[in-house]
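Novice: 3D, please:
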Amino acid sequence: MTFKPAPWPRKLRSQEWFGGSGRDQIYHRGWMKNQGFPHDLFDGRPVIGILNTWSELTPCNAHLDVLAERVKHGIYEAGGFPVEVPVFSAAESSFRPTAMMYRNLAAMAVEEAMRGQPMDGAVLLVGCDKTTPSLMMAAASTDIPSIVVTGGPMLNGYFKGERVGSGTHLWKFSEAVKAGEMTPEEFLEAEASMSRSAGSCNTMGTASTMASMAESLGMALSGNAAIPAVDSRRRVMAQLTGRRIVQMVKDDLKPSDVLTRQAFENAIRTNAAIGGSTNAVIHLLALAGRVGVDITLEDWDRCGRDVPTIVNLMPSGKYLMEEFFYAGGLPVVIKRLGEAGLLHKDVLTVSGETMWDQVKDVVNHNEDVILPAEKALTKSGGVVVVKGNLAPKGAVLKPSAATPALMVHRGRAVVFEDIDDYKAKINDEDLDIDETCVMVLKNCGPKGYPGMAEVGNMGLPPKVLRKGITDMVRISDARMSGTAYGTVVLHTSPEAAAGGPLAVVRNGDMISLDVPNRSLTLEISDEELAARLAEWTPLPGAPESGYAWLHQKHVQGADTGADLDFLRGFRGRDVGKDSH
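Specialist: I've put the predicted structure just below:
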């Protein structure tokens, strides 16, 4: 750790707007005072933007208005001036065609909100899947002192005495209905148990994964990730975060000081240990691109390959986030990594301490939830990157959620040209498919869907489910919900809509998956593949205006984070120019 705090006191960025007695400063202060702010709040104390992704259409974040008040308390206590700023909120559960399409729009909008307004620091108040990476991406681009506080997971759900994991059991129950093992009426009854409190998914889905990524990157206070949304300690965390951001501004502790290569490697290994979502790959690649750190898919495979999955949570294991918190939460996992020599201990965190100093004394309170390494769910966890003529730039698979017997598999391709083709065919009893086949879904990547929806974990055909089969190899350029499971190859790059080899797979082609050797092969000759690609033409119907057009023109591949090309790269702070 080499960070040296800046001298204090000094002139802050907000004083370009509020400091002095000129016409422009009076203009800015005067309008603010119509809210009843005393004059001395503008005297040079840090102005902290509380960037709040609260929205009733983002149900995971619908309680953030309460947490924002606790953040304000902390900021006032530390001598700062809090201002709450509503920002773009993309909910995975309600945004169409997919929230992922709007992650970059949200990041761009939040960046400009930070850049164009008088903020000296920011509290990133997030929860649902895309709100966490989009706000961190914005903070990385502006490099204004910033800290994350998440809304926390929901309480455990229960149905007929069984733990119900949000998302995970949705997929399981849906498949059970198709297999005739559960009635539609029981499915409706189970719905009430899936979301029994405020908060995000209670599994190790993408929301909890990204909360863990923020903490393991050093961008949130230690212990933040797992506190349940309705636990009083979540409000305490919000208040402590408010206090901390004021000191961060005084020290000028910035995202670029925290988001180093070593911090990203810590996060990648943490993701392996927790059995985290494959979505973390895309989000961390995009975040690294914003801060100018060269992280690649190869780093994901290299750093995660030898890390055991020790967190026994759905969808990989049996428990939920509530038990994870009671066991000690993410600090215990990070400590385990440090003890195993898998942690860069001296990286700086937003607390001002090193990562190791924060976790070295924590205790594991339940070794059935956070397992010893010898009892790991998967000895070699992480995210596997496979390559070959079907995925020249890589594709990913999550071993802890996959079926071991399918990790080496050769099967006949059953092809769906897009998600509508899949929906039209999958329930057809005449579909030529059995459990040995490989399901292939095209045109669902960043350009193709558009936006790269969470449809990669295609449900199996009913006639296969009725045999008692619960998993098949599935390949696509789409994403998969972090709450989902199965032997699913995702993010195949280049995607079909960009003319990648996936676009020319045909029914009956043989495909080989060899996870131990990191290969994914379409068994046709190089000459045949080249001939098919030469004949390929993109699907019609590309958007001609609006954000969808901008997104499709400028979005990059999943292998680099699916960011917009003109948003990548470190841009840093700018006080802006007053137009008055």
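Novice: Please count neighbours and contacts with C-alpha atoms only from this point.
Specialist: OK.
Novice: which residues touch the longest strand seen in the chain?
Specialist: Under DSSP state E, the strand in the chain containing the largest number of residues is strand 408-416. Here strand 408-416 makes contact (CA atoms under 8 Å, 6 or more residues apart in numbering) with 422, 432-433, 436-442, 473, 505-516.
Novice: need the next SSE after the strand or helix carrying residue 463, C-terminal direction.
Specialist: Using DSSP states H and E, residue 463 maps to helix 462-465. Following helix 462-465 in sequence order, the next helix or strand is strand 473-476 (DSSP H and E).
Novice: and that following strand, what does it pack onto?
Specialist: Helices and strands touching strand 473-476, by 3 or more CA pairs under 8 Å, 6 or more residues apart in numbering; DSSP states H and E, are strand 438-441, strand 488-493.
Novice: Residue 566 is nearest to which of these?
Specialist: strand 488-493 (20.1 Å; CA to CA).
Novice: packing partners for that closest one?
Specialist: Checking 3+ CA pairs under 8 Å, 6+ apart, strand 488-493 ends up next to strand 391-397, strand 473-476.
Novice: quick one: the first one to strand 488-493, angle?
Specialist: This points to strand 391-397. Angle of strand 391-397 versus strand 488-493, following axes from the mean of the first three to the mean of the last three CA atoms, to 10 degrees, is 150 degrees.
Novice: and for comparison, fold this next one:
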Amino acid sequence: SCSGMYTANSMNCVTEALGLGLPGNGTIPAVNAARRRLAKQAGMKVMELLKKNIKPRDIATLAAFKNAIAVDMALGCSTNTVLHIPAVAHEAGIKLDLDLFNKISERTPNLCKLSPAGHHHIEDLDAAGGIQAVMKVISTLGVIDKKCQTVTGKKVEENLKTARVLDKSVIRPLNNPYSPQGGIAILRGNLAPDGAVVKQSAVAPTMQKNEGRARVFDCEDDAIKAILGGKIKGGDIVVIRYEGPKGGPGMREMLSPTSAIVGMGLDKTVALLTDGRFSGGTQGAAIGHISPEAAEGGPIALVKEGDIISINIPEKTLTLKVNDKELEKRRKALKIKKPAITTGYLARYAKMVTSASTGAVFKD
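Specialist: Now for the predicted structure:
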């Protein structure tokens, strides 16, 4: 996959931390002989686990998911992990509250900055000791449950015995983190009552607290035209809605508009908010997964051109500075945009899918 800490690599690393991937699975480069050996070993381990009657749900416990989130925070992974981790947990019969991400983030410093947040890449992390080394470092903070079962057939504590950091410039020590909190933050407020997500490790210090006027678009394509057409200025906050799980449908990633903002030299002065999601390669003040989404009548559907929006990442808030009386007036007059697709699988998907705050899983 891509060489940075984008979504595929993020989930590969999270899978290893969860205990469902063998040590090295998250970081060994595809072209290395070690990857081929690991593939062979994986097949052998499957048969071994079968003989021992160790099943995926024996490994994917609540404690294991907490381990995975802690590693997610230490690495500064893609915001898509906040969709995929709860979705995987759902399949394991476990409900993960979004607030758990913030609780773990408060205790887990950001120790790695891989592309797009920094200049290191996955192969650098692998050479520095990989996921096992990261887990060993943060385990001293009490955020790793060492008694969790893993696919090695051993507990986490046994896997970590030989792990060590080989390059402290890639995996920083606890006394020299990039930030005292993890790479991802969950924001809430009257604009996102059920939550929104931002990769805070990739947001410039000047954009951590920001207030600006809303520039509202009901689809990604219109926003891209406005950005590339020079209609977005420094201090604006681009709002792209009706791109959530239902509204898309399918919640496509907003890589094009965020890339356009960077390309126009606006990434240090313009924020982007959406009920859609982002590519793992997204950087800047990009806040996604706003829930409830516009297609469900969420507050993002009530935003009007020129409204003032306040972003406060340190305080974990996202606020539409419009009084409750006016919002209620807008709600009564709201006409939700009709779905673009009304037949076939995607129409059925839109009817059955839940909010991004629950992992965009299907309703039972």
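Novice: Any idea what the TM-score comes out to?
Specialist: TM-score for the superposed pair, counting by TM-score structural alignment, normalised by the length of the second structure: 0.95. Supporting figures: 364 aligned residues with a CA RMSD of 1.8 Å.
Novice: Please dump the helices and strands packed on strand 473-476 of the first structure into a markdown table; it should also carry mean neighbour count and distance to residue 282 of the first structure for every row.
Specialist: Output for these, formatted as a markdown table (neighbours: other CA atoms under 10 Å; distance: least, CA to CA, whole Å):
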| stretch | mean neighbour count | distance to residue 282 of the first structure |
| --- | --- | --- |
| strand 438-441 | 28 | 19 |
| strand 488-493 | 29 | 9 |
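Novice: who wins for proximity to residue 463 of the first structure among the ones you listed?
Specialist: Across those, residue 463 of the first structure has its closest neighbour in strand 438-441 (14.4 Å, CA to CA).
Novice: hmm, back to that, tell me the helices and strands packed up against the helix holding residue 463 of the first structure.
Specialist: helix 168-178.
Novice: could you say which helix or strand contains residue 189 of the first structure?
Specialist: helix 184-194.
Novice: Going by contacts, tell me the helices and strands next to the very next helix or strand once past that helix.
Specialist: The first helix or strand that comes after helix 184-194 of the first structure along the chain, using DSSP H and E, is helix 206-217. Counting contacts by 3+ CA pairs under 8 Å, 6+ apart, helix 206-217 of the first structure is packed against helix 131-142, helix 261-274, helix 279-291, helix 330-339.
Novice: The second one maps to which residues in the second structure?
Specialist: Residues 62-75 of the second structure are where helix 261-274 of the first structure lands when matched by TM-score structural alignment.
Novice: quick one: contacts of that stretch?
Specialist: Residues contacting stretch 62-75 of the second structure (CA under 8 Å, 6+ apart): 10, 13-15, 17-19, 81, 85, 89, 94, 101, 104-105, 108-114, 131, 134-135, 138, 143-145, 148, 181-184.
Novice: Are any of those buried, and if so which?
Specialist: 10, 13-15, 17-19, 81, 85, 89, 94, 101, 104-105, 108-114, 131, 134-135, 138, 143-145, 148, 181-184 (16 or more other CA atoms under 10 Å).
Novice: Now do stretch 134-148 of the first structure: which range of the second structure does it align onto?
Specialist: Against the second structure, stretch 134-148 of the first structure falls on no residues (TM-score structural alignment).
Novice: Likewise for stretch 206-225 of the first structure?
Specialist: Going by TM-score structural alignment, stretch 206-225 of the first structure sits over residues 7-26 in the second structure.
Novice: same check, this time on stretch 159-178 of the first structure
Specialist: With TM-score structural alignment as the criterion, stretch 159-178 of the first structure doesn't align anywhere.
Novice: likewise stretch 291-307 of the first structure?
Specialist: Going by TM-score structural alignment: stretch 291-307 of the first structure matches residues 92-108.
Novice: can you pull the buried residues of the matching stretch?
Specialist: 92, 94, 96, 98, 101-102, 104-105, 107-108.
Novice: Out of these, which comes closest to residue 253 of the second structure?
Specialist: Once CA to CA is applied, the member of those that ends up nearest residue 253 of the second structure is residue 98, at 20.0 Å.
Novice: contacting residues for that closest one?
Specialist: Here residue 98 of the second structure is in contact with 82, 186, 195, 357-358 (CA under 8 Å, 6+ apart).
Novice: got CSV for those residues, with neighbour count and distance to residue 165 of the second structure too?
Specialist: Compiled in CSV, the contacts of residue 98 of the second structure are given as follows (neighbours: other CA atoms under 10 Å; distance: CA to CA, whole Å):
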residue, neighbour count, distance to residue 165 of the second structure
82, 25, 27
186, 29, 29
195, 25, 35
357, 25, 35
358, 23, 35
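Novice: Need those residues in TSV (columns: distance to residue 159 of the second structure).
Specialist: Shown next, in TSV, are the contacts of residue 98 of the second structure (distance: CA to CA, whole Å):
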residue	distance to residue 159 of the second structure
82	26
186	31
195	35
357	33
358	31
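Novice: biggest separation within those, which pair?
Specialist: 186 and 358 (13.0 Å).
Novice: Could you pull out the strands in the stretch 251-364 of the second structure for me?
Specialist: Remark: strands assigned in the stretch 251-364 of the second structure by DSSP state E, counting those that start in this stretch are 271-274, 286-291, 308-312, 317-320.
Novice: Which one, of the ones you listed, ends up nearest to residue 124 of the second structure?
Specialist: For the strands of the stretch 251-364 of the second structure, the distance to residue 124 of the second structure is smallest for strand 286-291, at 26.0 Å, taking CA to CA.
Novice: In the first structure, which residues correspond to the closest one?
Specialist: Going by TM-score structural alignment: strand 286-291 of the second structure matches residues 488-493.
Novice: so how far does the matching stretch sit from its counterpart in the second structure?
Specialist: Taken over the aligned residues, the distance from stretch 488-493 of the first structure to the second structure averages 0.6 Å (mean CA distance after the TM-score superposition for the first structure).
Novice: That stretch: how far from the chain's middle?
Specialist: 16 Å (CA atoms, centre = their mean, to the nearest Å).
Novice: Kindly report the same for stretch 57-72 of the second structure.
Specialist: With CA atoms, centre = their mean, you get 16 Å for stretch 57-72 of the second structure.
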